[in-house]
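*Asks:* A structural model of the following input is requested.
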Amino acid sequence: MNPPPPLLFTRESGLARITLNRPDAANTLNPEMSRALFDAAIECDEDASIRAVLLTGNGPLFCGGGDIHGFAAAGARVSHLAKEMTTILHGAVSRLARMGKPLVVAVNGPAAGAGLSLAMLGDIVIAAPAAHFTVAYTAIGLTPDLGASWLLPRLVGLRRAQELALTNRRVGAQEAAAIGLITRVADDPQAEALTVARTLAQGPGAALAGTRALLARSLSTGLEEQMEWEARAIATALRGAEGQEGIAAFLAKRAPDFS
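*Replies:* Model (predicted):
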């Protein structure tokens, strides 16, 4: 019997679902899952029929980070393995971060290390009450990857990021929402995230992509430059099909159809 795939990738009505699928191994990232995540990220970026993406985990944990057992088994080639996996995974993170589609993350359980990085990547992150978050790397003598050192201070501030990254203090779901690490807590995060993702998939794709890009750009631009990008983006949106439909719907006092 063939082993189950390390990652599940499905589509439905403009929505792509990515499910980390190594529940017996805490959904930890090994080379096979890394390559599957990279392929899924490329597909989400390239397929114009995909308008929103939902990322979650199968089982009681979201993602326990990298597969430490695999690193231990690599022996003298562990550095080679680390460079191979980070090259692949960093490509996946870049595609998910830069694609023109919103990313919703349902954190169904604990997230640690690289799992925390994947959780932080979402535009909207909904976590279970029992979920908790740990940077984890220095606890085993390692340093952050998958964008953790870039994402964390931008979400929670440098001072709090220093504490969490250096001490590996566990952050519960409610605290994570309070400090901006996640969006909110829900009793059934996967169901709520699915509802949100489906709504986004039916929304104005170009406007959502433009808004996502503007928010990302704001982290590295000054006010005047950012407003110039805003001016360009809204002018493009106004002459586009979605903008025209939105204006027509507003004037006609009806719901817009962005399909």
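*Asks:* C-alpha only now, for contacts and for neighbours.
*Replies:* Fine.
*Asks:* For Ser13, list the residues it contacts.
*Replies:* Ser13 makes contact with Ala201, according to Cα atoms under 8 Å, 6 or more residues apart in numbering.
*Asks:* again, 7 Å this time
*Replies:* Not one residue lies near Ser13 by Cα atoms under 7 Å, 6 or more residues apart in numbering.
*Asks:* Tell me which stretches of the stretch 101-250 of the chain form helices.
*Replies:* Using DSSP state H, counting those that start in this stretch, the helices of the stretch 101-250 of the chain run over residues 114-120, 148-156, 158-167, 173-178, 189-201, 205-217, 223-239, 241-252.
*Asks:* Tell me which of those helices sits most buried.
*Replies:* helix 114-120 (a mean of 26; mean count of other Cα atoms under 10 Å).
*Asks:* for comparison, sequence B:
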Amino acid sequence: MKNTATDPAASSNAPSAPAPQPPLLLERNGAIATLRFNRPEALNAIDVPMANAFLAAVQSIAADPGVRAVVLCGSGRGFMAGGDLATLRADPVQGAIDILTPLNAALQLLAQMNAPVIAQVHGAAAGAGLSLVLMADYVIAAEGTRFNLAYINLGTSCDVGASWALPRIVGVRQALEIALLGEAFTADDALRLGLVNRVVPGAELDSVTAALAQRLANGPTLAYGAMKRLMRASMDHTLPEQLAAEKDAFVRCAGTEDFRAGVEAFHQRQSPLFVGR
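*Replies:* A predicted model of the protein is given here:
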């Protein structure tokens, strides 16, 4: 009898182990970049490799003027369950630093990008997963999605921009209720609170998101970026400061190809063809 453990012929016929999957997938479809969190076995919980891969992917698309819309989504059963508790349990302080440092850098880049950022959410969005949803420019959720800020249930405060975005969206009182009670809520609750823009049947989530991403990718990208920055800065400005910021942004946009195309299309009673410049 052959010893299959050492026989070269037997070894060569043995099935090879599947190659490990990257923790984040960057997909391009024309001007649309999709960042897919890819640890489905852990409900896409963020560990250090995923956080670093996320930053590297965001840096790549931020440097590419051909990207005119960004989609964030998750593989498997849900969007994201939050931070990886195995990492945080092994070394709570250093683990938190190693995850949050690249995450924060990536979020600042996404906020500064002209391209609108869409969160496509299904299954569950908890902890840092919900924080990422809050930081997106537009959110589409599948029916049945469950949300939970969840940090307080672990004895910690929030991160990934939640304390900045949540009160701006729902007001301080409602934000504190969501944060202090740590209770799960539904996609319909999230829609009522203004945390998501649309709730769609799960079977339509991909197609609805793709249609929106394409619509935005065909739009005036520089104007989108100006609008994003104006809206996000408005609560930190006085009225005179905001008026000045609006004037500066409008004047910059007025010098773009897209503005000229938009004005000309208006006079010709045609739909404008924007090129993102």
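*Asks:* returning to what we had before: redo the helices of the stretch 101-250 of structure 1 as a markdown table? Include distance to Phe133 of structure 1.
*Replies:* Listed next are those as a markdown table, based on distance: least, Cα to Cα, whole Å:
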| stretch | distance to Phe133 of structure 1 |
| --- | --- |
| helix 114-120 | 6 |
| helix 148-156 | 12 |
| helix 158-167 | 10 |
| helix 173-178 | 8 |
| helix 189-201 | 15 |
| helix 205-217 | 23 |
| helix 223-239 | 32 |
| helix 241-252 | 38 |
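*Asks:* Which among those is found nearest to Asp39 of structure 1?
*Replies:* helix 114-120 (15.5 Å; Cα to Cα).
*Asks:* how much does the closest one stray from structure 2?
*Replies:* Taken over the aligned residues, the distance from helix 114-120 of structure 1 to structure 2 averages 0.6 Å (mean Cα distance after the TM-score superposition for structure 1).
*Asks:* which part of structure 2 lines up with that helix?
*Replies:* Under TM-score structural alignment, the match for helix 114-120 of structure 1 in structure 2 covers residues 128-134.
*Asks:* Any idea which residue is closest to the centre of structure 2?
*Replies:* What sits nearest the mean C-alpha location of structure 2, by Cα atoms, centre = their mean, is Leu72, with 4.0 Å.
*Asks:* where's it, which helix or strand?
*Replies:* strand 69-74 (DSSP states H and E).
*Asks:* how far is that strand from where the chain is centred?
*Replies:* Computed by Cα atoms, centre = their mean, to the nearest Å, the chain-centroid distance of strand 69-74 of structure 2 equals 6 Å.
*Asks:* what range in structure 1 matches it?
*Replies:* Going by TM-score structural alignment: strand 69-74 of structure 2 matches residues 52-57.
*Asks:* which residues are contacting the matching stretch?
*Replies:* 14-21, 62-63, 101-108, 197, 200-201.
*Asks:* chain center to the match of helix 114-120 of structure 1: distance?
*Replies:* 8 Å.
*Asks:* Let me see the residues that make contact with that stretch.
*Replies:* Contact with stretch 128-134 of structure 2 is made by 79-83, 119, 139, 147-149, 159-162, 165-166, 195, as judged by Cα under 7 Å, 6+ apart.
*Asks:* again, 6 Å this time
*Replies:* Met80, Ala81, Gly82, Ala119, Val160, Ala162, Ala165 (Cα atoms under 6 Å, 6 or more residues apart in numbering).
*Asks:* quick one: what helix or strand has whatever residue of structure 2 lines up with Ile42 of structure 1 in it?
*Replies:* Counting by TM-score structural alignment, Ile42 of structure 1 corresponds to Gln59 in structure 2. For Gln59 of structure 2, the host element (DSSP H and E) is helix 48-62.
*Asks:* Against structure 1, what's the mean shift for that helix, could you check?
*Replies:* With mean Cα distance after the TM-score superposition for structure 1, helix 48-62 of structure 2 averages 1.0 Å from its match.
*Asks:* Can you name the residues that contact the spatially closest residue to Pro60 of structure 1 that is not a sequence neighbour?
*Replies:* Nearest non-adjacent residue to Pro60 of structure 1, counting by Cα to Cα, 6 or more residues apart in numbering: Gly109, 5.5 Å away. Listed by Cα under 6 Å, 6+ apart, the contact partners of Gly109 of structure 1 are Pro60, Leu61, Phe62, Ala131.
*Asks:* Touching, the last one and Pro110? I think so.
*Replies:* Yes - contact between Ala131 of structure 1 and Pro110 holds when scored by Cα atoms under 6 Å: they sit 4.6 Å apart.
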